[in-house]
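Visitor: pasting a predicted model and its sequence here:
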Amino acid sequence: MSVLLIEAFYGGSHKQLMDLLQEELQEDCVLCTLPAKKWHWKARTAALYFMQTVPASTKYRILFASSVLNLAELAALRPDLGKLKKVLYFHENQLAYPVQKCQERDFQYGYNQILSCLVADVVVFNSAFNMESFLTSIGKFMKLIPDHRPKDLEKIIRPKCQVLYFPVRFPDVSRFMPEHKLAHLEKVIGAKRNEDGYQSEDLSGQQKSRALMKNSKAQCESGLCEAQPGLYTTQHEGLPSPLTAPARSNQSEASESTNPCQEDDKQHLTFNLSNILSGQDYQQRPLHVAWPHRWVEAVYCGCYPLCPKALVYPEIFPAEYLYSTPEQLFKRLQNFCKRPDIVRKHLYKGETAGFSWAALGGKFRSLLAAEPREDL
């Protein structure tokens, strides 16, 4: 158990990452968490809680934590943990996270993250935008201090920083993907595997599912099939989630992510399978507009991304999927609603394979590899 995983807000993407690392590292790690409630209190007091609850061990070599934790406080309260190689992962940063008004940004939370970066050995961000928006905001942020301001903090922190995208273990989407999109997905992933030399997700399961879907088509000709609920994710407490209601109302549409002929006693979906798989009726059905919260997953599952030309989106999506003004967004949505076949026939021109655990797993393993130190 050489890796100590600490998550002060164990929910949503924070939980997803820690669970993935724990599963991959298996016997080589210990996971300590706090529930995903009252985020602000966790950010301010978690270090004191973990001081008392993290078990002492001489086997620890690496401490991996998200930036919710005040790493400086924990290192001071537990000198034994302060000696470890400390890796801090930023899902988001408090210097650039949107607030309604500037005066609503609480100084202490951004200040905590700066202190954590100064103490950490490696600081990892989930995007270049996240990293640059944090680093370039430090100077302006510290000017809020009335006098005796520290200097050159960005220069001290930047050499420790790197970008490592959030790893996704993509689900098997072959059960509900249209045939032309599934064929395209298999082609892209196969080509990427050959070019980069990494092991992509096993497509044999998807191919088997395609065969199963074709074989079960005759069994579903009545048009009455039942589907299990789809994948759900959570979001930080207190963080804004615009357009949540429309997305929630379309849970039955998202639930096609599992075998349409499996039973589930919580939710049922009725549809004509032959019309969904192909044909004019499928192409002309009304569009469903969703706010997925997890874009890299939504696109993989066949959604057409339509994102603002701002924040992290230009880093992830090709230019044709971005809009600059609300008027542009309205016009594009209007056009898609008039011609839903444009979206349904569209083959995504970006790539998602690079965000998979298969592509990023090796980098995370290297990050969590212990480096020999005399004081360990």
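Guide: Done, it's in. Note that the coordinates shown come from a computational prediction; the quantities given were computed from them, not determined experimentally. Residues are numbered from 1 along each chain as shown.
Visitor: could you use CA atoms for every contact and neighbour count after this?
Guide: Noted.
Visitor: where along the stretch 251-376 of the chain do the strands fall?
Guide: In the stretch 251-376 of the chain, the strands defined using DSSP state E, counting those that start in this stretch lie at 307-308, 322-323.
Visitor: can you add mean neighbour count and distance to residue 119 and give these back as a markdown table?
Guide: Putting those into a markdown table (neighbours: other CA atoms under 10 Å; distance: least, CA to CA, whole Å) gives the following:
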| stretch | mean neighbour count | distance to residue 119 |
| --- | --- | --- |
| strand 307-308 | 18 | 35 |
| strand 322-323 | 18 | 38 |
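Visitor: now those as a markdown table including distance to residue 335?
Guide: Converted to a markdown table, the strands of the stretch 251-376 of the chain look like this (distance: least, CA to CA, whole Å):
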| stretch | distance to residue 335 |
| --- | --- |
| strand 307-308 | 16 |
| strand 322-323 | 14 |
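Visitor: for residue 172, what are its contacts?
Guide: By CA atoms under 8 Å, 6 or more residues apart in numbering, the residues touching residue 172 are 205, 206, 257.
Visitor: for it, pull up the helix or strand it's in.
Guide: Taking DSSP states H and E as the criterion, residue 172 maps to no regular element, lying outside all helices and strands.
Visitor: do the same with the one 10 residues further on
Guide: Taking DSSP H and E as the criterion, the element that holds residue 182 is helix 179-196.
Visitor: also residue 162?
Guide: Here residue 162, judged by DSSP H and E, is contained in strand 161-163.
Visitor: got the contact list for that strand?
Guide: Contacts of strand 161-163 with the rest of the structure, by CA under 8 Å, 6+ apart, involve 122, 123, 124, 125, 126, 127, 128, 131.
Visitor: residues near residue 149, how many?
Guide: By other CA atoms under 10 Å, 11 other residues sit near residue 149.
Visitor: and if you look at residue 310?
Guide: Neighbours of residue 310 under the rule other CA under 10 Å: 12.
Visitor: how near is the closest residue in space to it that isn't next to it in sequence to residue 308?
Guide: In space, residue 310 comes closest to residue 324 once its chain neighbours are excluded; the distance is 8.0 Å by CA to CA, 6 or more residues apart in numbering. Taking CA to CA, to the nearest Å as the measure, residue 324 falls 6 Å from residue 308.
Visitor: okay, now the one to match up with it:
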Amino acid sequence: MKILVIEPYLTDSHQRWIDGFRDEVTWEVQTLTLPARHWKWRMHAAAITLSGLLDSLNYTPDVLIVSEMMDVALFKALICKAGHGHLPILLYFHENQLCYPISASDEDHKKHFDNHYAFINYTSALTADQLIFNSTFHQDVFLNALPKFLKGFPKPNTIECQPQLAPKSTVIYPGMSFRLMKPHQRYNNPHPIILWNHRWEYDKNPRLFFDTLTNLNDLNIDFRLVVIGKSFGKIPKAFSEAREEFSDKILQWGQVKSINDYYTWLARSDIVVSTSLQDFFGISVVEAMYHRCWPILPNRLAFPEHIPKEFQSECLYDHDADLLPLLRKAIDLHPRYCSAMDNIMAHIKRYDVSAVNAQYKRLFAKIFSTKGS
């Protein structure tokens, strides 16, 4: 089988998703991608650019997998004109614009222009042959938000089309190449190392993270700090303030040079904390967990899916005020938690590429048997 993965907005995490998909499979996989810049323009114009590249590509795929940054309706219309309309399109939702928290500085949102990008996600979902979501949370929140969203438009508002989506929806977690990571390379740290390995953006809620560390410091609890990740826009002020405040505790600050360096810092760290307002899966958290970092996560979004039921009270906090005592407990009980990490790592092994690609194999068999009947 020949598969073409089309990614209009190639972030590092999306690249790792593609790499994981290609890993340990017998299918022939090619890619068409565009850099992760100007996301709104990508949602408008990537379909035009990438359909043209598909037409000129010396490759005849059996199936297309595209991400949610694609306007699939426009893309489908253009490839039909070029004779590729028979190709099944699988739409993979890493995120969606209907349920994404909006930055207060976004002028388009203030003018209600951003509804257009959510509507592109909706029409893309209607057009695609199969919808794939990266978590159960993501599938549920997107499908459940559509009726209210569509009711906000003039009639006929197409709300009667929305029930078409659930029967062709499924959840396949991002395949993760755990074999490339270093979960057994551990360090005996004299002080607990707290890790931030997420994007440096408003939706990751860095202010709560750093405010909690300030409170931890005020309690005279010693720790060290690793802050890695990258930003695609204006960096929140909380980062520059924290760099000054915790200068004597910082072991690493900023984006690292290589994926190998990244994995090394994960292996050196003890506790990973998320304060995110938006994570439809949370690859950075799972990567840290696989490197045996104890997770302290919000009890919302996709995070509960990563934690076995018996450990959720030790790992998930319900309210912002609950973060400090849970983090303090993780520091106090870290030696005991280290032994419990085996159970958590066993839980997340379902995200390994071997398990995930078995799901794709079953999905492809279903799609082609349906088309052949």
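Guide: In hand now; what should we look at? The structure displayed is predicted, hence computed values, not measured ones.
Visitor: after superposition, what is the TM-score?
Guide: Superposed pair, TM-score by TM-score structural alignment, normalised by the length of the second structure: 0.68. Supporting alignment: 300 aligned residues with a CA RMSD of 3.9 Å.
Visitor: ok so, going back, I'd like the contacts of strand 161-163 of the first structure laid out as CSV, including secondary structure and neighbour count.
Guide: Formatted as CSV, the entries for the contacts of strand 161-163 of the first structure read as follows, by DSSP: H, G, I helix; E, B strand; the rest coil; neighbours: other CA atoms under 10 Å:
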residue, secondary structure, neighbour count
122, strand, 20
123, strand, 25
124, strand, 24
125, strand, 24
126, coil, 18
127, coil, 21
128, helix, 16
131, helix, 20
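Visitor: if I line the two up, what does residue 123 of the first structure land on in the second structure?
Guide: Applying TM-score structural alignment, one finds that residue 123 of the first structure aligns to residue 131 in the second structure.
Visitor: oops, could you answer that again for residue 99 of the first structure instead?
Guide: With TM-score structural alignment as the criterion, residue 99 of the first structure matches residue 102.
Visitor: how about residue 83 of the first structure?
Guide: With TM-score structural alignment as the criterion, the equivalent of residue 83 of the first structure in the second structure is residue 86.
Visitor: look up the closest residue to its match, ignoring the ones flanking it.
Guide: residue 80 (7.7 Å).
Visitor: same deal with residue 130 of the second structure?
Guide: Residue nearest to residue 130 of the second structure in three dimensions, not counting chain neighbours: residue 90, with 4.8 Å by CA to CA, 6+ apart.
Visitor: in a strand, that neighbour, correct?
Guide: Yes - with the criterion set as DSSP: H, G, I helix; E, B strand; the rest coil, the secondary structure at residue 90 of the second structure is a strand.
Visitor: measure it to residue 30 of the second structure for me?
Guide: 15 Å.
Visitor: ok, now residue 141 of the second structure?
Guide: Here residue 141 of the second structure is placed at a distance of 31 Å from residue 30 of the second structure (CA to CA).
Visitor: which stretches of the stretch 251-376 of the first structure form helices?
Guide: 251-254, 273-277, 280-284, 295-296, 297-300, 313-316, 326-338, 340-345, 357-367 (DSSP state H, counting those that start in this stretch).
Visitor: just name the most buried of the ones you listed.
Guide: Comparing those on average neighbours per residue, with mean count of other CA atoms under 10 Å, the densest one is helix 295-296 at a mean of 20.
Visitor: residues in the second structure aligned with that one?
Guide: When the second structure is aligned by TM-score structural alignment, the counterpart of helix 295-296 of the first structure is residues 285-286.
Visitor: what about that stretch, how far off from the first structure?
Guide: Superposed on the first structure, stretch 285-286 of the second structure shows a mean distance of 1.4 Å to its aligned residues (mean CA distance after the TM-score superposition for the first structure).
Visitor: find me the equivalent region of stretch 144-162 of the first structure in the second structure.
Guide: The counterpart of stretch 144-162 of the first structure in the second structure, counting by TM-score structural alignment, spans residues 152-170.
Visitor: just the endpoints, please. Distance across the matching stretch?
Guide: 27 Å.
Visitor: buried residues in it?
Guide: Neighbour counts using 16 or more other CA atoms under 10 Å place 162, 165, 169, 170 of stretch 152-170 of the second structure among the buried residues.
Visitor: dump these to a markdown table, plus distance to residue 156 of the second structure.
Guide: Formatted as a markdown table, those follow (distance: CA to CA, whole Å):
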| residue | distance to residue 156 of the second structure |
| --- | --- |
| 162 | 13 |
| 165 | 18 |
| 169 | 24 |
| 170 | 28 |
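Visitor: picking that back up, was I right about the residue nearest to residue 310 of the first structure contacting residue 313?
Guide: No - between residue 324 of the first structure and residue 313 there is no contact under CA atoms under 8 Å: 11.5 Å.
Visitor: residue 90 and residue 30 of the second structure: which is more packed in?
Guide: In terms of neighbours (other CA under 10 Å), residue 90 is the more surrounded of residue 90 of the second structure and residue 30; the figures are 24 against 15.
Visitor: residues in contact with that one?
Guide: Counting by CA under 8 Å, 6+ apart, residue 90 of the second structure touches 63, 64, 65, 66, 128, 129, 130, 131, 132.
Visitor: about what we covered before: between the helices of the stretch 251-376 of the first structure, which one is closest to residue 48 of the first structure.
Guide: The stretch from the helices of the stretch 251-376 of the first structure with the least distance to residue 48 of the first structure (CA to CA) is helix 357-367; that distance is 26.2 Å.
Visitor: how close does that closest one sit to the second structure?
Guide: Relative to the second structure, helix 357-367 of the first structure is 2.1 Å off (mean CA distance after the TM-score superposition for the first structure).
Visitor: residue range in the second structure corresponding to that helix, please.
Guide: Helix 357-367 of the first structure corresponds to residues 353-363 of the second structure when matched by TM-score structural alignment.
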